[in-house]
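>>> Sequence and predicted structure, then a few things I'm wondering about:
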Amino acid sequence: MHIKWTALAQTACASFGITVAVVAVFALGILALSRREAVLSTREGRGTDSGTGTAGGGKPALLAGAYACFALCAAAVVYGLVLIAAP
C-alpha cells in the first residue's frame, strides 16, 4: 500500500484552514450581535431611544453583518455536505 503523503498533508491543511476560517467568521457574527445588544441596552438605559422612532433599531449594520457572517458559515457547511455527498 502506497500513501501519497503530499496529498494527505494538503487535505489536512485545507481542512484545518477552512475550519479555523468558519469558526472565526462565526465568532465575528456573535461579536456583532453582542455589540448590537450592548448598543441597545445603553440606549434603553439612558432613555435616548424614546420618541426618536428608532425603537427596536440600533446599528442595523451590525445586524446585517452578523446575518452575513452566519450565512457564510451556513454556505460553507452546505458546500461541505455537497462535497461529501457528490459521487
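Arrived safely.
>>> contacts and neighbour counts: CA atoms only from here.
Noted.
>>> How far does the longest helix along the chain sit from its chain's centre?
Longest helix in the chain, counting residues (DSSP state H): helix 5-46. In terms of C-alpha atoms, centre = their mean, to the nearest Å, the centre of helix 5-46 is found 5 Å from the chain centre.
>>> one more structure, for comparison:
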Amino acid sequence: MNIDWAALASVFGVSLVVTVALVGLFTLGIIGLSKQASTAPAGGSLTLARTGAYACFGLCAAAVAYGIYLIVA
C-alpha cells in the first residue's frame, strides 16, 4: 500500500486553513452581536456591528452548506 504523502499534506493544509477561517468568521459574528449588549455608543455603529455579524454568520452557513454539497455530490 502506497500513501501519497503530498496529497495527504495538501488535504491537511487546506482543511486547517478553512477551519481557522470559519472559526474566525464565527468569532467576528459573536463579537459583532456582543456590541449591542455592552454600552451602546451611537445608533449607526450598533447597526453596522449587527449587520456585519449577520454577514459573518451568513458566510459561515454558506461555507457549511457548500461542504455538505461537496460531500453529498
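On my side now, so go ahead. Please read all numbers here as calculations on a predicted model, not as lab measurements.
>>> could you point out which element follows the longest helix of the first structure?
The helix or strand immediately downstream of helix 5-46 of the first structure is helix 60-85, counting by DSSP states H and E.
>>> Let me know the angle separating that next one from helix 5-46.
Following axes from the mean of the first three to the mean of the last three C-alpha atoms, to 10 degrees, one obtains 150 degrees for the angle between helix 60-85 of the first structure and helix 5-46.
>>> average offset between helix 60-85 of the first structure and the second structure?
By mean C-alpha distance after the TM-score superposition for the first structure, the fitted helix 60-85 of the first structure averages 0.5 Å away from its aligned residues in the second structure.
>>> how about that helix, aligned to which bit of the second structure?
Helix 60-85 of the first structure corresponds to residues 47-72 of the second structure when matched by TM-score structural alignment.
>>> returning to what we had before: show me what the longest helix of the first structure is packed against.
Counting contacts by 3 or more C-alpha pairs under 8 Å, 6 or more residues apart in numbering; DSSP states H and E, helix 5-46 of the first structure is packed against helix 60-85.
>>> Thank you, goodbye.
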